[in-house]
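Undergrad: Got a predicted model here, sequence first, then my questions.
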Amino acid sequence: MTRTHTDQIFCPQVLYKKRDCPFLFPETVRTSRSLIQVVTRGSIVTLGLLIVLGTLGVSITPLIASRGITSLAVALALQPTLENVFSGIQLVTDKPVRVGDFIELETGEQGFVEKIGWRSTWVRMLQNNTVILPNSSLAQSKIINYFYPEKELSVPVEVGVHYSADLEHVERFTLEVARKFLISHGWGVDDYKTLVVYTSFGDSRVNFTVMLRVKEYFNRFWVRSAFIKALHQRYKAEGIVIPFPIRAINTSQESAQIQVPQAEP
């Protein structure tokens, strides 16, 4: 069976395996090796040429001076590129993001890190397009890494019950449903200690939050959906009411006396 990128979006464990095995991603290694080889060969050839010229009695001082000026001009012209190169080295050494990580950019875009090169980093968006970021921009921006320091993620679920409900019973039934759900569901963290925290008094209900935990970032959508259905079914069986929004409208108004002016004779 051929895996599409859609499979990678909903089954990101494929990317985890690649991230954990760097040899499956030889792009960065090949790029690094090629760049190092080019720089090394160029330096050796230049040094050898200068030695040969010096042996032949040719004054190499003007050549060195002109080469220094040329190098300075080239360095100024390549300043953005060099900045990206050193930022790429910083990303590789500090590892704020790694190949296979799911990140959120400062602009709000989300995607998988596909490649970290010397000049740019490639991020595959959920829409199956790719954003190519200069390493300098990525190194200086704020990034949310949903796979660091671990893959597990807490999922808050907001719930509300009627004011007439017994809150102790509500908490007990909710915890029972949540714990059984995390154990039985393949994407839930079964050893997580579920929490129920009452947060506020609403217009027509008492609000609280149920804390769940999932194994991976993308599991949160399906786990939250399945838990809401399971909790609604249990509340219905126990007679716990989730109220509709209630608004009291006062329509009584004082009758206004309208005086009609009489026409002059």
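TA: Yep, that arrived.
Undergrad: For the rest of this, base every contact and every neighbour count on C-alpha atoms.
TA: Will do.
Undergrad: which of the residues in the helix or strand containing Val45 are buried?
TA: Using DSSP states H and E, the element containing Val45 is helix 27-55. Of the residues in helix 27-55, Thr28, Leu50 count as buried by neighbour count, 16 or more other Cα atoms under 10 Å.
Undergrad: Comparison target below:
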Amino acid sequence: MQANEATQTATEAAPAAAPVSDVTQIINNLSAYLPDSWQPYWEQIQSIPLLAFVVVVVLGYVVAKIGVAIFSKSLTQITKRTKSDVDDQLIETLRRPFFLTIFFFFLGMAVKTVGLSPALESNLIRVLASILVFSWMMRGFKVLHLLLKSLSSLKDKFELIQPKTIPLFELIGKILLIGLGSYILLVIWGINPTAWLASAGVIGIAVGFAAKDTLANLFSGFFIIADTPYKVGDFVNLDSGERGMVTHVGMRSTRLLTRDDIEITIPNNVIGNAKIINESSGRWEKSRIRIQVGAAYGSDVKQVCEVLEKVAKAHPDVVKNPAARVRMRAFGASSLDFELLAWIPTPVLRGRIKHELHMQVYEAFNQAGIEIPYTKQDLYIKEFPGKASSGLADAGQAASE
């Protein structure tokens, strides 16, 4: 009967002790890791708990130092073949957690030699394991930053990872590392993580609904930066009518500087769903302008073309390659319609160059004797109202007589 009760008690206590056993099963017995020839010496040292504790701690420190030295030297030999210093920084970053992992392993075994109560012993080992998890998690943040920074320099292979998208990837990576570290800590301390994961899911849904606009702008900014429909310095036109130079592309908004020197801030969620005309994109940054002009019927069309081409060639800001050209577009109601097509270096010069070309075309047409027609209306008066009224008066007087 007593045996059955003892068995039942051990069975009930097993689930509570399972997490502790998972953490401490590797460090329960130091003698299992020693050669047979060392066993007698260890038994003598173990008879003095404080001495055994000090010996194991010192041994752990020495082994940890040797292990870190071997780890660093071995990887340094490999990283010498690379030109980047990122791998050297990674080795330097991982030195401390690697040292702590080995040292805490021996420190846990040293705790087992002191002869503390099982509850206190388990809690101390849990504390050591928690410190180790925190150490790896903090170093993981730095490793993540170094890797993202390195990948952002390889734009040809990793287009999504750019200097401006690093904060987003770093935020996602940190959240994942914190989640993983929290899960391990819960397991170490014997806490069931299922309820916590369910609570985190509910909180995540609530936060998502509360910050849906912010998240929409954030993800739109990420895809804008990754897809690069425009970049800083480009001149863009939006379907809502805004036109200007892009001065800033952020994760939340895009800023345009208009020709009136007014800065417009547009949320990325709006601009991400808008039709964008990028005047600075295409094969090159050059932009084409069109000068429409009419010549009177009877004008020499070849002369008109020569005059327009000459005006374009004479302008210093008109691009020589591709060369400007003239096209006759239509027979208008009162004019022959021509169009001068010229290329300019950047879209920002569009307004000034069009103004100058219009003035120069007008002067060149005047010098060449080419008439620029305009709408004319001739009014013919069949009879003046004064004469008509006097005639009616004379007819009335004759009838009365």
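TA: Now that the structure is in, tell me what you want to look at. None of the values given here were measured: they were computed from a predicted structure.
Undergrad: Now the TM-score, please.
TA: The TM-score (TM-score structural alignment, normalised by the length of structure 1) is 0.75; 233 aligned residues with a Cα RMSD of 3.0 Å.
Undergrad: Can you tell me the closest non-neighbouring residue to the aligned partner of Arg41 of structure 1 in structure 2?
TA: Matched to structure 2 by TM-score structural alignment, Arg41 of structure 1 sits across from Lys174. For Lys174 of structure 2, ignoring the flanking residues on the chain, the nearest one in space by Cα to Cα, 6 or more residues apart in numbering is Phe141 at 6.3 Å.
Undergrad: Tell me, how many residues neighbour the one you found?
TA: Residues lying near Phe141 of structure 2 (other Cα atoms under 10 Å) number 17.
Undergrad: tell me, whatever helix or strand it lives in lands on which residues of structure 1?
TA: Assigned by DSSP H and E, Phe141 of structure 2 falls within helix 118-152. Alignment note (TM-score structural alignment): helix 118-152 of structure 2 is unmatched in structure 1.
Undergrad: Equivalent analysis for stretch 345-356 of structure 2, please.
TA: Under TM-score structural alignment, the match for stretch 345-356 of structure 2 is residues 215-226.
Undergrad: Also stretch 194-205 of structure 2?
TA: The aligned range for stretch 194-205 of structure 2 is 61-72, by TM-score structural alignment.
Undergrad: the helices in structure 2, which residues?
TA: Under the criterion DSSP state H, structure 2 contains helices at 2-24, 39-46, 49-79, 86-114, 118-152, 166-188, 193-210, 212-227, 268-272, 301-314, 350-368, 385-400.
Undergrad: would you turn these into JSON lines with distance to Ser334 of structure 2?
TA: Listed next are the helices of structure 2 as JSON lines, based on distance: least, Cα to Cα, whole Å:
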{"stretch": "helix 2-24", "distance to Ser334 of structure 2": "95"}
{"stretch": "helix 39-46", "distance to Ser334 of structure 2": "114"}
{"stretch": "helix 49-79", "distance to Ser334 of structure 2": "79"}
{"stretch": "helix 86-114", "distance to Ser334 of structure 2": "72"}
{"stretch": "helix 118-152", "distance to Ser334 of structure 2": "61"}
{"stretch": "helix 166-188", "distance to Ser334 of structure 2": "61"}
{"stretch": "helix 193-210", "distance to Ser334 of structure 2": "63"}
{"stretch": "helix 212-227", "distance to Ser334 of structure 2": "49"}
{"stretch": "helix 268-272", "distance to Ser334 of structure 2": "44"}
{"stretch": "helix 301-314", "distance to Ser334 of structure 2": "15"}
{"stretch": "helix 350-368", "distance to Ser334 of structure 2": "17"}
{"stretch": "helix 385-400", "distance to Ser334 of structure 2": "33"}
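Undergrad: Leu379 of structure 2 is nearest to which of these?
TA: Closest to Leu379 of structure 2 of the helices of structure 2 is helix 385-400 (Cα to Cα; 15.1 Å).
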